[in-house]
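K.L.:
whatever this is, show me its structure:
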Amino acid sequence: MQVTYKEAGVDVEAAERLIEKAKDMIASTFGPLVLNPIGGFASVLAIPSGLEEPVLVTSTDGVGTKLKIALISGRHKTVGIDLVAMCANDILTFGARPYFFLDYFACSRLKEDVYRDVIEGICEGCRRAGCALVGGETAEMPGFYGEGEYDLAGFIIGFVEKRRLVDGSKVKAGDLVLGLPSSGLHSNGFSLARKVLLDMRGLSLEDRLEGSEESLLETLLRPTRIYVDLVLGLASEVPIHGMAHVTGGGLPGNVKRVIPKGLAADIELHVEDIPSVFKAISSLGPVSMEEMLKTFNMGVGFVLIVDERDGQSVLKRLKEAGERVFLMGSIRPQWGKKVRITLVGGEEARTYEFD
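P.N.:
Next comes the predicted model:
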């Protein structure tokens, strides 16, 4: 008796049917720079016009173990948004506007509802970031992933005018450090969050954390915020010296990446501004505040470094846009460690220093 690929666990025809059903949704993200339809061996893309010296900026990222929460709950749309957000915010730190996105979806066995929800989320993320979903790979890998499991990776392409590239080289002593609020955990630190909240403390996804008005599931699956429109709008009006996307490594691990040699960041973080989910993880673990700062965004998802003379103008513009913003500190000559974070208020008030 002959064996088929389908009997081995890979249904090529089913995958083709799913992609066919998703074509209109994917094409809805296209703009005039996408030059060929869905289904080719590659994507044919035009370079944006109006740029004198276009610089291409790329990044790749994933969603990490936040996917475990999606699997447990059966809710998969928001992780698609997360996937785009993680990539788009990374290239935004160079002042780049996202234009094109590609995804990698790998699973044990394709399930139509899961695939549809994930792709719908990716398309929504692309709309929020202003880019087109131009291609991807859908891989059934039986025996490689557990039943029902899948993984995601995203790849993004953006452009910026060379003279407007933000690379941290202009950061200097006296510059101000501003923080834009996160929407919650975003897509980092979920292994620690799950261990404390679900494994150690046995909370259910229907429970509410102290100080929260929503279920734990809603808190954990809230999608990563996409800062593209807000930050690029600001950058068109005010010079920005440096930017950091606060992901794995927290504030100290990411802010230091854009600070030149010989300089350091002095940051204040007010305890009252730290979202309840982080306070819950810290107290229920318990997890030390130093570990929390190195692992989570602690309520700050994106950091801007601007000239001291532009500080009030930036604060005014952001507040006029309805945006909450934290004036967190400043850049100074380095005489010790690279990042110093002082917690203000509460029992944990003290200073932490990080290389």
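
K.L.:
okay, CA-based contacts and neighbour counts for the rest of this
P.N.:
OK.

K.L.:
excluding chain neighbours, what is closest to the most centrally placed residue in the chain?
P.N.:
For the chain, the residue nearest the mean C-alpha position is Met86 (2.8 Å; C-alpha atoms, centre = their mean). Excluding the flanking residues, the one nearest Met86 by C-alpha to C-alpha, 6 or more residues apart in numbering is Asp61, at 6.3 Å.

K.L.:
to check against the first, give me the structure of this:
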Amino acid sequence: MNTYKSAGVDKEEGYKTVEKIKTAVAETHNKNVLNNLGSFGAFYEIGGYKNPVLVSGTDGVGTKLKVALDSKKYDSIGIDCFAMCANDIVCHGAKPLFFLDYLACGKLDSEIAAEVVMGMVKACKDNECALIGGETAEMPGMYNPGDYDVAGFCVGIVEKEQIIDGSKIRKGDKIIALPSSGFHSNGFSLVRKIFPDFNEEFEGKPIHETLLIPTKLYYQDIKKLMSNIEIHGIAHITGGGLIENVPRIIPNGLCAKIEESKIKVPSIMLELEKRGNIDRMEMHGTFNMGVGMVVIVAAENSQKALESVDGAYEIGEIVQDSEKIILM
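P.N.:
From the prediction side, this is the model:
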């Protein structure tokens, strides 16, 4: 007799996954979450805003997953998934409200799935965000056993008059770099080509430990900045690096003039550049190069911004030019 399990889908393993995560997931909930894990839809009540605007973002982890799966280290991937979504909405001054995840695989292992979700739980707690739902899809024939894909969806909120969209950027504004924690979750197809052995030693430890450092979460830093000064623009430096992401917030007629020599490039990126014989501009067009987020503020607020966030440093200023960005 044929069963769903004989076709490759083990429902019991899915139930085990829910049991392993439900208590931890509930710890991310607040009074605005109106239902528990397992409902068809997730309910989140909004209150306390005068003119609220919802800001949403969705993303995945990309081929960084390959490093995690081959290294059998799954705890950081959930953090990466959340961060890639939440860091985008934080760019507009929004507070993350809730997050949903999607996990697809060839054959579900509840231990691995739970470990991935526990990373999301940790990230949600750090960002005062509720993990209110998700989907685990076991798809034999689409994925091989041992293969996983992870994606997420985050919704935040901001008062309409407080939206940060770059429209306030002016000539003379200063460009502040918030350091990254490494490659974050971008460019890993090239990373894996140059570093095919994830167990090789780098700076005294297996290189996969460096490659799998989770994407930095910026909500708390931006929240602190917003409480102290007015922010004119924020850019999340993901795929495309500074070259593609900074121009997205620069008004026409203005240009982000960045001094490349001021950028503090992590040693792992310098090693990749050297070993792969990669041109520096190609590096800047692919990786964050140590700058996870760019914040643009008025010149008179620059020092206060630097004092507000650990590790923040100035890399340039806004000038008049037909180009949106210049790395010099």
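
K.L.:
can you give me the TM-score here?
P.N.:
Overlay of the two chains. TM-score (TM-score structural alignment, normalised by the length of the second structure): 0.97; 328 aligned residues with a C-alpha RMSD of 1.3 Å.

K.L.:
the residue nearest to the centre of the first structure -> the second structure?
P.N.:
Using TM-score structural alignment as the criterion, Met86 of the first structure maps onto Met84 of the second structure.

K.L.:
and for Gly204 of the second structure, the neighbour number?
P.N.:
For Gly204 of the second structure, the tally of surrounding residues (other C-alpha atoms under 10 Å) stands at 7.

K.L.:
and it, how far from Phe183 of the second structure?
P.N.:
For Gly204 of the second structure, the distance to Phe183 of the second structure equals 19 Å [C-alpha to C-alpha, to the nearest Å].

K.L.:
now Tyr313 of the second structure
P.N.:
According to C-alpha to C-alpha, Tyr313 of the second structure stands 19 Å off from Phe183 of the second structure.

K.L.:
higher neighbour count, these two?
P.N.:
Phe183 (29 against 22).

K.L.:
how about the strands of the stretch 1-150 of the first structure, start to end?
P.N.:
54-62, 97-107, 132-140, 150-161 (DSSP state E, counting those that start in this stretch).

K.L.:
ok, the counterpart of Asp310 of the first structure in the second structure - how many residues close by?
P.N.:
Taking TM-score structural alignment, Asp310 of the first structure has Asn301 as its aligned residue in the second structure. Applying other C-alpha under 10 Å, we find 16 residues neighbouring Asn301 of the second structure.

K.L.:
show where the longest helix that the first structure contains falls in the second structure, residue numbers please.
P.N.:
As assigned by DSSP state H, the longest helix anywhere in the first structure is helix 112-129. Taken onto the second structure by TM-score structural alignment, helix 112-129 of the first structure occupies residues 110-127 there.

K.L.:
buried residues, that stretch. List them.
P.N.:
110, 112-124, 127 (16 or more other C-alpha atoms under 10 Å).

K.L.:
what is the nearest of the residues you listed to Val158 of the second structure?
P.N.:
Closest approach between those and Val158 of the second structure, by C-alpha to C-alpha: Asn127, at 14.8 Å.

K.L.:
and the closest one, how far from Asp75 of the second structure?
P.N.:
17 Å.

K.L.:
now Glu138 of the second structure
P.N.:
20 Å.

K.L.:
any idea which element the counterpart of Arg192 of the second structure in the first structure lies in?
P.N.:
Aligned counterpart of Arg192 of the second structure in the first structure: Arg194 (TM-score structural alignment). In this assignment (DSSP states H and E), Arg194 of the first structure forms part of helix 190-194.

K.L.:
comparing the helix or strand following that helix with the second structure, how large is the average distance?
P.N.:
Toward the C-terminal end, the helix or strand that comes next after helix 190-194 of the first structure (DSSP H and E) is helix 216-221. On superposition with the second structure, the average gap between helix 216-221 of the first structure and its aligned counterparts reaches 0.7 Å (mean C-alpha distance after the TM-score superposition for the first structure).

K.L.:
give me the residues contacting the helix or strand immediately after helix 216-221 of the first structure in the chain.
P.N.:
Where DSSP H and E defines the elements, the next helix or strand beyond helix 216-221 of the first structure is helix 228-235. With contact meaning C-alpha atoms under 8 Å, 6 or more residues apart in numbering, helix 228-235 of the first structure is reached by Ala88, Asn89, Leu92, Gly95, Arg97, Ala129, Val314, Arg317, Leu318.

K.L.:
and which of these is nearest Thr351 of the first structure?
P.N.:
Nearest to Thr351 of the first structure, judged by C-alpha to C-alpha, of the contacts of helix 228-235 of the first structure is Val314 at 27.0 Å.

K.L.:
which secondary structure elements does the helix or strand that contains that closest one contact?
P.N.:
Val314 of the first structure is located in helix 311-320, with elements delineated by DSSP H and E. Helix 311-320 of the first structure sits against helix 228-235, with contacts defined as 3 or more C-alpha pairs under 8 Å, 6 or more residues apart in numbering; DSSP states H and E.

K.L.:
onto which residues of the second structure does the helix it packs on map?
P.N.:
Residue span in the second structure matched to helix 228-235 of the first structure, by TM-score structural alignment: 219-226.

K.L.:
just to revisit the earlier point, quick check: the match of Arg192 of the second structure vs Met289 of the first structure, distance?
P.N.:
Arg194 of the first structure sits 17 Å away from Met289 of the first structure, going by C-alpha to C-alpha.
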